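>>> I need the structure of the sequence given here:
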Amino acid sequence: MSPTIDRQWKRWAAIASAILLVSCGDSINSNPTVPDSIMQVMQKPIYKSATWSMRVVDLDSGDVIYDMNSSAQMLIGSVRKLFSVGSALNQLGAQHQFVTPVYRQGTVNASGTLTGNLILLASGDLTMGGRANPDGTIAITNFDHNEADSLGNAILATPDPLAGFNSLAAQVAAAGIKTINGDVVIDDRLFEPFNFRGEFNVRPIFVNDDVVDVTLNQSAEGSAVPFDWRPKTAAFSVQSTLATGSATSGLDIKLAPEPPLCIGSSGCVGNVTGNVPAGFVPPLTNAYPLIRTFRVTEPSNYARTVFIEALARAGVTVTATPVAANPVQLLPAQGSYSSATQVAQLTSQPYEQYVRYVMKVSYNIGADTSLMLFGLANNNAKTLTDALAAEQSVLTTTFKIPSSQYHFIDGSGGGDSTASGTAVIAMLRGMSTTPVFSPYFDALPVLGVDGSLATITAFESDATLAGAKGQVHAKTGTYVTENPNAPTSPFLRGQSLAGYIDAKSGHRIAFVLTVNNVPISGIIDVLSVFQDEGTISAMLWKLQ
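Coordinates of the predicted model:
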């Protein structure tokens, strides 16, 4: 596990800024309203120099049940998504659907030859049909592939990640186009590209969540590790020399280049090298396959190749080179498309399904894009800065949350995203009065059941708390950087949990629980803190 822990720490450290909060450990003892059972968890040795914050209120009346340090700005990580995704859901509506049309430029002759270009107008659809279940829901797993490299493994969703592009290509063929004597272009101008945590610039077109999945399987000592990858496309392929070593050897899986900057150029290849010890048991799933991912750094280039290849499978010949930079210079003026030239369209599942996906697995790029989609719908905000400003205006006017109570730098909770407990509770209570509260509530991970709370089970060792399973609907947040006192070691800057509890008493309560500045040795300690917060939420279920 140690190489996995090290890889996770390095990735988190690379995207984080060093922030220190003043320890309030002594102040914990001065608050008599917090039950002793909860205090005992907060006063474990690991939290000796940590800062805790908690606020618990009755959802209907707003009466404060417990309060500790709730006015302090705390690092909340992905709890930030309660604001960005909630605002987008409230703005767009639960039944909003993304429509991704395809237009032709030029004329189609009697033999089906289009003399001109084919343009896919990106809509910001996060899945492009690539996670669509037969029942109309979006497929999710408890260990999402977006975090495979950080967590050390994942479970892949089963739908075909290219399904939406295949559907569009089939419609183009059905429209009578057999040959495209021109180019294929992705119109990605919906919003200005924004940088995602130093990895790449996000655009409003997605294929397989902008990652390439590498699947590794078990082999005997001294043998090559069987591997495969998806999606299969000329835009990016994978090679591997990964081998199985002795049982006493270490796990060492390297992906290079990572991130690959060659997407849009021919011969773009990712290499997997290193060693897997014989008898190795993959983390999280305790079974093979073992999953790793390469980042798709040029989403429009990649999607263009994918679409051209889908067209070929549908029987449409494209004369342009499949692997090349997306030729944006061929695009017409924005807003100039005519319905008469539309030849295909992909309509998404309702937006409430996207909210469920983003919240259950804590999909960071999905939350950042949700902020952009909110900004576009609210005030035609096309940049991340403008979207943040539009959100601030709504938080102030609609939810009555002063801007002094939070600091957001993106939509997902990256870096020094902070908020007070008071602000988080105000958002939770505000959302409970909106028409979209039901899908908002249902989208949150459920304690001991699904999403990022599926593995929280520590509370079940106490029979009096076991009834809390399924009763806590809450968002998690984790923020790890380097230890200021030991620069080569990780440090849990923030671990947060916030949402709703259907308490044993019959009341529904809103709560936020955050701890900052916890020295750790690796991911095992992070999971231990995670379990402690889950146990405290179960105690709140029992006490209220």
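>>> contacts and neighbour counts: CA atoms only from here.
Will do.
>>> and L251, what does it touch?
Listed by C-alpha atoms under 8 Å, 6 or more residues apart in numbering, the contact set of L251 reads 1, 3, 274-277.
>>> pull out the buried residues from those residues.
1, 274-277 (16 or more other C-alpha atoms under 10 Å).
>>> what's the most distant pair in those residues?
The distance between the two most remote of these (C-alpha to C-alpha) is 14.8 Å, for M1 and G274.
>>> A235 versus E309, what's the distance?
E309 sits 10 Å away from A235, going by C-alpha to C-alpha, to the nearest Å.
>>> how about N69, nearest residue that isn't a chain neighbour?
Leaving aside its sequence neighbours, N69 sits nearest to S53 (C-alpha to C-alpha, 6 or more residues apart in numbering; 4.9 Å).
>>> doesn't that neighbour belong to a strand?
Yes - the assignment for S53 (DSSP: H, G, I helix; E, B strand; the rest coil) places it in a strand.
>>> my read: it touches V515, true?
Yes - look at S53 against V515 with C-alpha atoms under 8 Å: they come within range, at 6.4 Å.
>>> hey, what's in contact with both of those two?
With contacts defined as C-alpha under 8 Å, 6+ apart, the residues adjacent to both S53 and V515 are M74.
>>> do a quick rundown of the helices in the stretch 351-500 of the chain.
Remark: helices assigned in the stretch 351-500 of the chain by DSSP state H, counting those that start in this stretch are 351-361, 364-379, 384-397, 421-431, 437-443.
>>> and if you look at the stretch 101-250 of the chain?
148-151, 163-174.
>>> with distance to D36 and mean neighbour count added, can I get these in TSV?
Listed next are these as TSV, based on distance: least, C-alpha to C-alpha, whole Å; neighbours: other C-alpha atoms under 10 Å:
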stretch	distance to D36	mean neighbour count
helix 148-151	34	20
helix 163-174	54	21
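>>> next up, for comparison:
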Amino acid sequence: MTMHLPKRISTLLFAPALASCAAAAASTPPPAPAPAPVPARTGFAAALDSIFGDTTFAGANWGVVVKSLETGATLYERNGGKMFVPASNMKLVTGSTALETLGPDFRYRTVVAATGPVANGELRGDLVVVGSGDPTIAADFHGGDARAVFRAWADSLRAHGVRRITGRVIGDDDVFDDVPYGRGWAWDDMNDDYSAEIGGLEFNLGVAGVTVARGAAPGTAPVVTLDPATAYIPATVAARTAAPGAMEQIEVTRQDTGPGIVISGEIPADTPAVRTLVAIRNNTAYFSTVLRETLIASGIAVGGAAVDQDELAPAMRPSSRQTLFTQTSPPLSEILHGFLKPSQNQIGELLLKTEGRVLRGQGTASAGIAAVDSATRAWGLPPRRLAQADGSGLSRYNLVAPWFLIGILEHMRRSPNFQTFYDALPVAGVDGTLAGRMKGTPLQGNVHAKTGTVSNVRSLSGYMTTAAGEPMVFSMIVNHHTVTSRDADRLAEAALLRLYNLPRTR
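All right, here's what the predicted structure looks like:
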């Protein structure tokens, strides 16, 4: 209970005590003042406030955290606990959890099997390929040659005495579910290579190269070639060669249904060729068809068609099969380079479903997200600072707080797998999505960070070292900007230059 005394009585009661305190004050030095803020740190925060307060971004929201890895001090924070659409900074979450839970030596294994015996040079039955979600059967992992693995398989089949396959080439993608896209992916991105389908049998990361070369003269049709060349993708050419000096307007789109594509627009007569990538429908059928074509080109006859097992009636599916050989992927430590440096979306989705299959027994995105949640909780990261929808960051349903990404980066800095993770990140002015940025500045070769871009979103999170030798970690995300991504980059890089020149914080 609190007793309230009349003012005059309380003054009389406490007057001796007040007098005693006054006497003590006269003989005791005053307490030392609280330490003043470090001027350099205070100036740094003011400088970053000025940078991120740029009026060009008055209608946008910045989330920024900068922290010393040496002292643990937070040097700057702006909306660090708020949730932002991270774009490809989500790959930091997928990549780190995959590396920590699956391990750097994890490898995908694709099984090549037969449904019948091999006798007198014939495989008397079907050739069945059982997928594991391997993203490396692709040009990106074989010096630009998408068919390299399939030609090696032809050699292996010959080594097993196979000169002819009497049956079909069947693709089995059941290691994962049949959902080909991430949750919340935009329908109007589906032609583009970065929105290609994902599945248990992934060939060339779900894309084909399309080269459109000018025709012999204005008014003639251009010449279209595919890489890899395949009958699986019929091409309708509705384009023309235009007069020299005209604007190049070639567009490659998928047909409304099926695997076909349409080439439309104009290519000027003085433009030798235009090359682009297009996403292909039904990866498993694409995989099986190009494999069959490669086997035939390598001298192995194939009597049956190339098919996706899911398109066969149950009675038409193989009831038994015997493994001939197994294709083993490069280790995850190498796959991460092909994931993080170029910001490859399909690998992000395959890794997420792989985490779900290996750790939760289900090859689904939701199982993968549950595995990510368990891992990051074990690292001590707050669950309500991450809302994950996919593995790549293409979905706008993803939300994350800069502080969560800082937690990911700090955890990885302490991990035995740190060097693998660090080496897989883009390096400013050197490689990956940062190859063209920060060149000729002290940040070149110094900043190792993950970029991120979708419409009205730009992000950059990673590591750097100051001129004084202090290691730093940072996360910078802007949402709802209506200017160019380069404008956002300008602010982020200005902040990093300020950080580079910051005196040691201890």
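>>> can you calculate the TM-score here?
The TM-score (TM-score structural alignment, normalised by the length of the second structure) is 0.82; 448 aligned residues with a C-alpha RMSD of 2.6 Å.
>>> let me have the helices of the stretch 101-250 of the first structure in TSV, extended by distance to V99 of the first structure.
TSV is the format used below for these (distance: least, C-alpha to C-alpha, whole Å):
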stretch	distance to V99 of the first structure
helix 148-151	30
helix 163-174	11
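>>> out of those helices, which gets nearest to L543 of the first structure?
Here helix 148-151 is closest among these (C-alpha to C-alpha), at 33.5 Å.
>>> what residues in the second structure pair up with the closest one?
The counterpart of helix 148-151 of the first structure in the second structure, using TM-score structural alignment, is absent.
>>> which other helices and strands contact that helix?
When contacts are defined as 3 or more C-alpha pairs under 8 Å, 6 or more residues apart in numbering; DSSP states H and E, helix 148-151 of the first structure sits against helix 2-14, strand 290-295.
>>> which residues sit against it?
By C-alpha under 8 Å, 6+ apart, helix 148-151 of the first structure touches 4, 7-8, 11, 154, 291-293.
>>> where do the strands of the stretch 401-544 of the first structure begin and end?
Counting by DSSP state E, counting those that start in this stretch, the segments of the stretch 401-544 of the first structure that form strands are 406-407, 418-419, 472-483, 486-502, 508-519.
>>> next one: the stretch 51-200 of the second structure
Per DSSP E, counting those that start in this stretch, the stretch 51-200 of the second structure carries strands over the ranges 61-68, 74-78, 109-114, 118-119, 122-123, 127-130, 164-165, 169-172.
>>> what residues are up against the equivalent of V430 of the second structure over in the first structure?
Matched to the first structure by TM-score structural alignment, V430 of the second structure sits across from V449. By C-alpha under 8 Å, 6+ apart, the contact list for V449 of the first structure reads 455, 469-470.
>>> over to S319 of the second structure?
T115.
>>> and the counterpart of A72 of the first structure in the second structure, how many neighbours does it have?
Alignment note (TM-score structural alignment): A72 of the first structure maps to K82 of the second structure. Counted by other C-alpha atoms under 10 Å, the residues lying close to K82 of the second structure total 17.
>>> might you report the residue contacts of the spatially closest residue to K82 of the second structure that is not a sequence neighbour?
Excluding its sequence neighbours, the residue lying closest to K82 of the second structure (C-alpha to C-alpha, 6+ apart) is A401, at 5.3 Å. Remark: with contacts taken as C-alpha under 8 Å, 6+ apart, A401 of the second structure is in contact with 63, 80-84, 385-386.
>>> if we go to 6 Å?
The contact partners of A401 of the second structure, taken as C-alpha atoms under 6 Å, 6 or more residues apart in numbering, are 81-84, 385.
>>> please identify the helix or strand for V272 of the first structure.
strand 269-277 (DSSP states H and E).
>>> what angle do that strand and strand 290-295 make?
150 degrees (axes from the mean of the first three to the mean of the last three C-alpha atoms, to 10 degrees).
>>> quick one: contacts of strand 269-277 of the first structure?
236-247, 249-256.
>>> go on, stretch 467-484 of the second structure?
The contact list for stretch 467-484 of the second structure (C-alpha under 6 Å, 6+ apart) reads 60-69, 402, 456-465, 500-501, 504.
>>> emit the PyMOL select command for whichever of the residues you listed are buried.
Of the contacts of stretch 467-484 of the second structure, the buried ones can be selected in PyMOL as follows, counting by 16+ other C-alpha under 10 Å:
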select buried, resi 60+61+62+63+64+65+66+67+68+69+402+456+457+458+459+460+461+462+463+464+465+500+504
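>>> just to revisit the earlier point, distance of the residue nearest to K82 of the second structure relative to G258 of the second structure?
40 Å.
>>> who touches the residue lying closest to D368 of the first structure once chain neighbours are set aside in this structure?
Sequence neighbours aside, G411 is the residue nearest to D368 of the first structure in space, at 4.2 Å (criterion: C-alpha to C-alpha, 6+ apart). The contact partners of G411 of the first structure, by C-alpha under 6 Å, 6+ apart, come to 84, 367-368, 371.
>>> make JSON lines out of the contacts of V449 of the first structure and add distance to A94 of the first structure.
What follows is these, written out as JSON lines (distance: C-alpha to C-alpha, whole Å):
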{"residue": "T455", "distance to A94 of the first structure": "28"}
{"residue": "K469", "distance to A94 of the first structure": "27"}
{"residue": "G470", "distance to A94 of the first structure": "23"}
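>>> let's see if you can find the most crowded of the residues you listed.
So for the contacts of V449 of the first structure (other C-alpha under 10 Å), the most neighbours sit at K469, 19 neighbours.
>>> and that one, what pairs with it in the second structure?
Using TM-score structural alignment, K469 of the first structure pairs with Q444 in the second structure.
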